[in-house]
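Asks: Here's a sequence, model it:
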Amino acid sequence: MSQFELTRTLPEDATGAALRADVLHGLTRTPKILPPKWFYDARGSELFEEITRLDEYYPTRAEREILIARAPMIAAATRASTLVELGSGSSDKTRHLLDALPGLHSYVPVDVSGSALTGAAEALLGERPDLRIHALIADFTAGLVLPDTPGPRLVVFLGGTVGNLLPDERSAFLTSVRALLAPGDALLLGTDLVKDEAVLVRAYDDEAGVTAEFNKNVLSVINRELGADFDPADFGHVALWNAEQEWIEMRLRARRALTAKIPELDLVVHFAAGEEVRTEVSAKFRQDGVRSELAAAGMELTHWWTDEANRFALSLATAV
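Replies: From the prediction side, this is the model:
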C-alpha cells in the first residue's frame, strides 16, 4: 500500500515572522544584507528552474551527472532503508537515488513549502506505489527531529546549497546533521568546487538576465509580504568572486539615491547611490576543506565523487 504523511514542525506564521525579522535586521545594518532563502516564492522557484537550464549554470547538470554515474555505488556503500532529503523541493534529482536503493523503505523529504512537498509526493507515489513518504514541513537549519523510520538512514543535502551558509552557520548545520546520524547512517553532501573565476561569475550573471531577475525577486517578495514600495528597476544585479573567502557574492546595487518604505515594519530604508545589499553568498569548496569541516562536526569523509570536468562534488560521510 502507498503511504503519504505530512507533518508540520514549523508554526503557521513561522515563515512570515522569519521574513520580518530578517528584513528588519538586514536592512538596518551596515552593510545591508538579505538571506537568499527569500528568493524562493513561486516566481522565484520558476526562475531558479530556468537558471538550472542555462548554458552558463553548470552545477545542476554536473551534480546530476555524478548522481547518475555513482548512485549504485552510493546505494552499495550505505544500504539505506530510509532516505532523508533536506531542502527537497521537487525531489527531481533524488529519483536517481530512489531508483538505486532496492531496499528502500521510507523517503523523508524536508522543506519549508507544504505545497512543494505534497506535489513531489504525489508524483513519486504515482511511480512508486510501495514507497512510504513521511514529509516534514520544517526548517532544517533550526534543529530537526526525524520520524521513526528504519535504518540505516542516508541524509542527503544536494545542489551545493550548503555553500549559501556562512562558515559559522555551516559549522552549526553540519553539527546538527551529525546529531541525526546513528551508527551506520551517512550524509551525502553536494558541494560546488573552486574553479576559474570567469566560469563562476558567468554562472551567476548570465547573458539573458535570468539570474538578475531572480536576484531582484527578493524585492518583489518584500513588496508583497510586507507592503514595501521597492522598484526592482532601481537596482542593478551584481555578481562577483571573493577570492579571499572563495565564494561568489550576489548583490543588488542602488542605481540612484532612494528611499523605500516598509509599512509592515514601520521602517524607512535609505540607500545612497551605488549602495549595495548582499543577497547571497555561494561558497566554493576544495576536498581538503570539505574533509576538515566534516571532521570538525564529527563525521568522516569516506567517498568523494566529481563530474568528469571536476566542477562539482558529492561526498559521503559517516559519523565517528
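Asks: CA atoms for contacts and neighbours, from now on please.
Replies: Fine.
Asks: Which parts of this protein are strands?
Replies: For the chain, the strands defined by DSSP state E cover 3-8, 32-33, 82-86, 106-111, 132-137, 153-157, 186-192, 235-242, 247-254, 258-262, 267-271, 276-283, 299-306, 312-319.
Asks: possible to save the ones you listed as a markdown table with distance to residue 50 and mean neighbour count?
Replies: Compiled in a markdown table, those are given as follows (distance: least, CA to CA, whole Å; neighbours: other CA atoms under 10 Å):
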| stretch | distance to residue 50 | mean neighbour count |
| --- | --- | --- |
| strand 3-8 | 28 | 14 |
| strand 32-33 | 25 | 19 |
| strand 82-86 | 22 | 24 |
| strand 106-111 | 20 | 24 |
| strand 132-137 | 25 | 24 |
| strand 153-157 | 21 | 23 |
| strand 186-192 | 19 | 25 |
| strand 235-242 | 17 | 19 |
| strand 247-254 | 18 | 22 |
| strand 258-262 | 29 | 15 |
| strand 267-271 | 30 | 15 |
| strand 276-283 | 18 | 22 |
| strand 299-306 | 24 | 18 |
| strand 312-319 | 20 | 24 |
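Asks: please give me the structure for this one as well, since I'd like to look at both together:
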Amino acid sequence: MTIPSLEIHLSEDMLTEALRHDARVGLTASPKWLPPKWFYDARGSELFEQITELPEYYPTRTERALLSAVAGEIAEAAAPEVLVELGSGSSEKTVLLLDAFVAHGELELYVPQDVSPSALETAAEQINERFPGVSVHGVVSDFTHTLHHLPRPKGKDGKRMIAFLGGTIGNLVPEERAEFLSSVRDVLDPGEFLLLGAGLVIDPAVLVPAYDDAAGVTAEFNRNVLRVLNSRLNADFDADAFRHVAVWDAQQEWIEMRLEASRNMRVEVRDLDLTVDFAAGEQMRTEISAKFRLSGLEGELAHAGFSVARHWTDPDDRFALVLAAAK
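Replies: All right, here's what the predicted structure looks like:
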C-alpha cells in the first residue's frame, strides 16, 4: 500500500486574499453578488451534505445512480492510467468510477483536487485503504487557476481522464465556462478525456424545489455565505435578516439563488474598511446553477477543442454524463 501524498498550491493566506477580492468586487457591484465557493466552510459543507439527502434534491442521487449504471462503459471507453477529479470533496461518488477503472486494470494514480486539505486527507486515506494498488496524490488548489499542476502519467503512452462531476460546471456563467473548458483542454494531450457531469433542463416544478426545500436547509446554506464573511472578514451581517430566494431564469436556463434584505441595512466589513448598504427588498445573487441541453453542452465542448465520445442520461433525462476527448 502506498502512502497518500498531498501537494499544496493554495495556502490559507491565499484563500483569504481571494475572499477579500471577491467580497470587495461583489458587494460594490450593482446588482450585488457573491461567488458560491464561499458557502463552503465547515458548516456550509455540513449543510450541503444535508441538502444532498433531501427528497427535493434529485441531482446527487441521480448522478450517483447514473455513475453506478455506466461506470464500466466509461472505463472501457476511456481506460485512463490517471484519474483526476476536480472539486473532489469526499470522493464518495468517485468510488464508483474507481471500482470500474481498477477492474478494467489500467488505473495507476488517483488525483483528487479540492480547496480543503482536511477533506482531501480524509478522502485520500479512505481511497488508499479501499484501493491499495492505486497511488493517491491530493492537490490543494483552486481548479480555475492551477490546472497546470496536475500530474502526468509516468509512461509516455499513459492517458489521463479529468472528472468534473456534481453539475458544478453549471455554477459558471457562459464566459467562465468557456475559459474553464479551454483551460482543461490546454492541459490535456490529444486523446485524453474529460468526464463532465451536468444537470439538464427539466420542468421548473421539479427543478425549483431542489433549490428551495420545504425544510429550509438550502436557505440556511445560502445564508451561510454571510456568516463566512462575518467570521473571516470581521463583517456584521445579520444573516437571519436575509430571505432565501430561488428563481428559474427561463431565458438563461439557470436557477439563481439570491439573498433578499428584509429591511434597510448598513453592513460594515471591517477587514476591508468597507460599508455596504442594502435597501429593503434588495436582492444579492449568491449562485447560479445552469442546466443544459445536450446539443448546447456538446457545442461548448467542441468550441473548447473536445469531441464527444459518449454521453449517458438517467431514465428521466434529468442529468447527463458526457465523455469528451481532447482533439
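Asks: if we can go back for a sec, okay, the strands of the first structure in a markdown table with distance to residue 289 of the first structure next?
Replies: Putting the strands of the first structure into a markdown table (distance: least, CA to CA, whole Å) gives the following:
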| stretch | distance to residue 289 of the first structure |
| --- | --- |
| strand 3-8 | 35 |
| strand 32-33 | 26 |
| strand 82-86 | 22 |
| strand 106-111 | 26 |
| strand 132-137 | 31 |
| strand 153-157 | 17 |
| strand 186-192 | 11 |
| strand 235-242 | 17 |
| strand 247-254 | 13 |
| strand 258-262 | 41 |
| strand 267-271 | 37 |
| strand 276-283 | 11 |
| strand 299-306 | 11 |
| strand 312-319 | 12 |
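Asks: out of these, nearest to residue 213 of the first structure?
Replies: Nearest to residue 213 of the first structure, of all these, is strand 235-242, at 8.2 Å by CA to CA.
Asks: How much space separates residue 309 of the second structure from residue 315 of the second structure?
Replies: 20 Å (CA to CA, to the nearest Å).
Asks: Now do the contacts for the residue sitting furthest away from the middle of the first structure.
Replies: Most distant from the centre of the first structure: residue 257, at 32.7 Å, with distances by CA atoms, centre = their mean. Residue 257 of the first structure makes contact with 270-274, according to CA atoms under 8 Å, 6 or more residues apart in numbering.
Asks: Aligned against the second structure, show me the partner of it.
Replies: In the second structure, the residue matched to residue 257 of the first structure (TM-score structural alignment) is residue 264.
Asks: ok, now residue 241 of the first structure?
Replies: So, by TM-score structural alignment, residue 241 of the first structure is matched to residue 248.
Asks: Look up how far residue 205 of the second structure lies from the residue lying closest to that match once chain neighbours are set aside.
Replies: Closest residue to residue 248 of the second structure apart from its sequence neighbours, by CA to CA, 6 or more residues apart in numbering: residue 255 at 4.6 Å. Note on residue 255 of the second structure: its distance to residue 205 of the second structure, by CA to CA, is 12 Å.
Asks: Equivalent analysis for residue 130 of the second structure, please.
Replies: 40 Å.
Asks: quick one, which of the two is more surrounded?
Replies: A count of neighbours by other CA atoms under 10 Å puts residue 130 above the other of residue 130 of the second structure and residue 205, at 13 against 9.
Asks: Just give me the match in the first structure for the more buried one.
Replies: Using TM-score structural alignment, residue 130 of the second structure pairs with residue 127 in the first structure.
Asks: how close does that match sit to residue 2 of the first structure?
Replies: Relative to residue 2 of the first structure, and taking CA to CA, residue 127 of the first structure is found at 11 Å.
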